[in-house]
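1. Here is a sequence with its predicted model. Questions after.
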Amino acid sequence: MHRHHNGVRTAVLLGALSALILLVGRAVGGATGLTAAVLVALATNGVAYFASATIALRSVRARPVSEFEAPGLYRVVRELSTAARRPMPRLYVAPTAAPNAFATGRNPRHAAVCVTEGILGLLDERELRGVIGHELSHVYNRDILLSSVAAGLASVVVWLAHLAWLVPLGGDDDDEGVNPLGMLLLLVLGPVAATLVRLGVSRAREFQADASGAAVTGDPLALASALRKIEAGVRRLPLVPEPRLRTTSALMIANPFRADGPARLFSTHPPTEERVARLLEIAGHQR
């Protein structure tokens, strides 16, 4: 039921943003703008669907890792994938001391799991197993596909907002200059819509993946312990919020940037203490 509820919320959110893109196209360029908005949305979603894994992995400069280099990581992933009767994803390591991990790919057969050097040095094997269970749950629940579509739609809105500054778009064929209504929609509602997509999709799927990951491993306390360590590690070694990392950050198991004070309200991830509390509750029910 919880998974179904999250799916409905995500579908409603994506549908609302798709409608906003079409309204913006119509307001800015009439019928021509509407057609252009549809074409751009389809093209962007196509790129997001087929190339999302490559884009995400390149953004953190991840490299494929062999079983000889990371035998413990391979052992954990192979055991969990075999138990779930699913294909084993490709494994990557990102060269950063900041502890984090994420999964990407359009489906289980084209999935990849990436961990940072920092998380491999921070967690013990039991905690790493909890993290991998969380990431594999994202793959098995098809969260990655939803995230790719959401990122694609958000990118369209942001791209149109920037385009409004560069191209004189009129609302009428006989009108020259910028349509004030279109400019308002692009500059105000565009970034807001993009933020809502990242918040709505990411927070819902993180809670769901925590619960699913705990079911995959049978050890919710391991993931809870890992989340506490990752939270402390991120506070000590946060990533610099560069543009190339902002989209990928929504895929990671924890917000890789420093998020203190008001910034917590705009984080793509729910508070760690709330996630840990839910995992402890799951562990209590299991006992």
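-> Cool, the structure landed.
2. use CA for all of it now, contacts and neighbours both
-> Noted.
3. mind listing the helices for the chain?
-> 2-59, 71-84, 117-122, 125-140, 143-166, 180-184, 190-217, 220-236, 243-249, 272-286 (DSSP state H).
4. Determine which of the ones you listed approaches A94 most closely.
-> Counting by Cα to Cα, A94 lies closest to helix 117-122 out of these; the figure is 6.2 Å.
5. ok, back up a step: out of the helices of the chain, which one sits most buried?
-> Mean neighbour counts were compared across the helices of the chain using mean count of other Cα atoms under 10 Å; the top stretch is helix 125-140, at a mean of 25.
6. residues in contact with it?
-> Identification of contacts with helix 125-140 by Cα atoms under 8 Å, 6 or more residues apart in numbering yields 72-73, 76-77, 80-81, 101-105, 107-108, 111, 113, 120, 144, 205, 209-210, 212-214, 216-217, 219-220, 222-223, 225-226, 253.
7. now for the helices of the chain, which one comes closest to R90?
-> For the helices of the chain, the distance to R90 is smallest for helix 71-84, at 9.7 Å, taking Cα to Cα.
8. ok, and here's another one to check against it:
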Amino acid sequence: MNATKTAMLIAGMTALFTGVGFLIGGGRGMAIAFCIAAAMNLFSYWNADKMVLRMHHAREVDARTAPEYYRIVSELAARANLPMPRVYVVENDQPNAFATGRNPENAAVAATTGLLQRLTPQEVAGVMAHELAHVQNRDTLIMTVTATLAGAISMLGNFAFFLGGNRENNNPLGFIGVLVAMIVAPFAAMIVQMAISRTREYSADRRGAEICGNPLWLASALAKIADAAGRTVNYDAERNPATAHMFIINPLNGQRMDGLFSTHPDTQNRIDALGAMAAEMGAVQPRAPVAAGARPGPWSGAGRAPGRVPGRRKGPWG
């Protein structure tokens, strides 16, 4: 099913890229854009993960350079029956994390220094389990390829004013076509946000909670991350907004609602869903924290420390 969704999404992004080319340069522009899109599809399939990691200046770590963080990921990967992914750290004060890679055999997970410094080992385990759930569900291919193509579409729109709008470019719409391209291209990231189903986040939350063994660890982490993310600027994410959907919490400032163009579900809705899951699993005190500025839901209980789920094997995080 995910393979079909990936193919449909890539086809849609290619059509959009080609359409922008037509608006800029008519038939010739459309043909050139199609060739570029085809080459980028092939390139991004093999290299999108490397590009995303480079965009965010991620550095790879191992058991020697980041022992606790690496051990948590290793234990979680074993619990999920996944190959050990490459592990990265992003030097950024905003607590956040993402996963990338075309398949579980070529996956990578990354956490910011802000996340590793501000969260407890249990909360870090909840976050990284969520990211491994994306890997297991094979969401990462869609995320990384889409981020690359959306960035290319936005860049093409930025060049529209300089590349099109005259007869030599064989643009039948003239300057109007260029204006349309300039207006459409900045909305490429919004199109990505609509194409990437937000139900993937709920699915990754649930599977991540199963992997780490306690939904409340992830719930507590989400509350902390959402609170800090709104007060901390992630400059790399602001420069590359097409990658925002890859993070566990939207890294861009100013977006707090579960609206039409949101890259993520409302944080409090996710916390409440995890609280309900904790009750189903029989966790002690099935209450989750409240996200900053949110109205407490039926499972909210700010200040309550998450308990361990009875019968679940403890990992190195506690």
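-> Sure thing, it's come through. Source: prediction; values computed, not measured.
9. Quick TM-score on the pair, please.
-> The TM-score (TM-score structural alignment, normalised by the length of structure 1) is 0.84; 282 aligned residues with a Cα RMSD of 3.0 Å.
10. Can you find the partner of I55 of structure 1 in structure 2?
-> Superposed on structure 2 with TM-score structural alignment, I55 of structure 1 falls opposite M51.
11. show me what contacts L189 of structure 1?
-> With Cα under 8 Å, 6+ apart as the criterion, no residue contacts L189 of structure 1.
12. To which residue of structure 2 is it aligned?
-> That one, L189 of structure 1, aligns with V184 by TM-score structural alignment.
13. for T217 of structure 1, same thing?
-> Under TM-score structural alignment, T217 of structure 1 pairs with C212 in structure 2.
14. for L34 of structure 1, same thing?
-> By TM-score structural alignment, L34 of structure 1 lines up with M30 in structure 2.
15. Skipping adjacent residues, who's closest to L160 of structure 1 in space?
-> Leaving aside its sequence neighbours, L160 of structure 1 sits nearest to L186 (Cα to Cα, 6 or more residues apart in numbering; 6.7 Å).
16. burial measure for that neighbour, as a count.
-> 27 (other Cα atoms under 10 Å).
17. Who are the contact partners of it?
-> L186 of structure 1 neighbours (Cα under 8 Å, 6+ apart): V24, V157, V158, L160, A161, A164.
18. same thing with P271 of structure 1?
-> Here P271 of structure 1 is in contact with R264 (Cα under 8 Å, 6+ apart).
19. Of the contacts of L186 of structure 1, which are still contacts in structure 2?
-> Mapping the contacts of L186 of structure 1 onto structure 2 (both residues aligned by TM-score structural alignment, their matches' Cα atoms under 8 Å) leaves V24, A161, A164 still in contact.
20. List just the nearest of those to P87 of structure 1.
-> The closest of the kept ones among the contacts of L186 of structure 1, once distances to P87 of structure 1 are taken by Cα to Cα, is A161, at 40.3 Å.
21. That closest one reaches L187, doesn't it?
-> Yes: assessed by Cα atoms under 8 Å, A161 of structure 1 is found in contact with L187 at 5.5 Å.
22. From F98 of structure 2, how far out is the nearest residue to A209 of structure 2 once chain neighbours are set aside?
-> In this structure, A209 of structure 2 finds its nearest non-sequential neighbour in P215, 4.4 Å apart by Cα to Cα, 6+ apart. From P215 of structure 2 across to F98 of structure 2, the span is 18 Å (Cα to Cα, to the nearest Å).
23. Repeat that for A11 of structure 2.
-> Distance of A11 of structure 2 to F98 of structure 2, computed by Cα to Cα: 24 Å.
24. Same check on L173 of structure 2?
-> 41 Å.
25. now S74 of structure 2
-> Noted for S74 of structure 2: a distance of 16 Å to F98 of structure 2, by Cα to Cα.
26. How about V233 of structure 2?
-> In terms of Cα to Cα, V233 of structure 2 sits 16 Å off from F98 of structure 2.
27. Compare the two and say which is more crowded by neighbours.
-> F98 (25 against 16).
28. just checking, what residue in structure 1 corresponds to the more buried one?
-> In structure 1, F98 of structure 2 lands on F102 (TM-score structural alignment).
29. which residues touch its match?
-> Neighbouring residues of F102 of structure 1 by Cα under 8 Å, 6+ apart: V113, C114, V115, E135, L251, M252, I253.
30. among these, which recur in structure 2?
-> Checked against structure 2 (both residues aligned by TM-score structural alignment, their matches' Cα under 8 Å), the contacts of F102 of structure 1 that hold up are V113, C114, V115, E135, L251, M252, I253.
31. Can you check those residues and name whichever has the most neighbours?
-> Neighbour max across the kept ones among the contacts of F102 of structure 1 (other Cα under 10 Å) = E135, 29 neighbours.
32. Aligned against structure 2, show me the partner of it.
-> Using TM-score structural alignment, E135 of structure 1 lines up with E131 in structure 2.
33. Its match and M190 of structure 2: what is the separation?
-> Applying Cα to Cα to E131 of structure 2 and M190 of structure 2 gives a distance of 22 Å.
34. now do N81 of structure 2
-> N81 of structure 2 is 34 Å from M190 of structure 2, by Cα to Cα.
35. residues contacting L156 of structure 2?
-> Per Cα under 8 Å, 6+ apart, neighbours of L156 of structure 2: V20, G21, A185.
36. One more: S66 of structure 1?
-> Contacts of S66 of structure 1 (Cα under 8 Å, 6+ apart): L91.
37. excluding its backbone neighbours, what's nearest the most centrally placed residue in structure 1?
-> The residue lying closest to the centre of structure 1 (Cα atoms, centre = their mean) is L251, at 3.0 Å. Among residues not flanking L251 of structure 1 along the chain, F102 sits closest, at 5.6 Å (Cα to Cα, 6+ apart).
38. Please apply the same query to A222 of structure 1.
-> E127 (4.8 Å).
39. Starting from T217 of structure 1, give me the distance back to that neighbour.
-> 10 Å.
40. Also E231 of structure 1?
-> Counting by Cα to Cα - E231 of structure 1 and T217 of structure 1 are separated by 21 Å.
41. what's the answer for L145 of structure 1, then?
-> 23 Å.
42. again with L280 of structure 1
-> 14 Å.
43. got it, and T44 of structure 1?
-> 36 Å.
44. Equivalent analysis for W159 of structure 1, please.
-> Plainly put, W159 of structure 1 is 41 Å away from T217 of structure 1 if you go by Cα to Cα.
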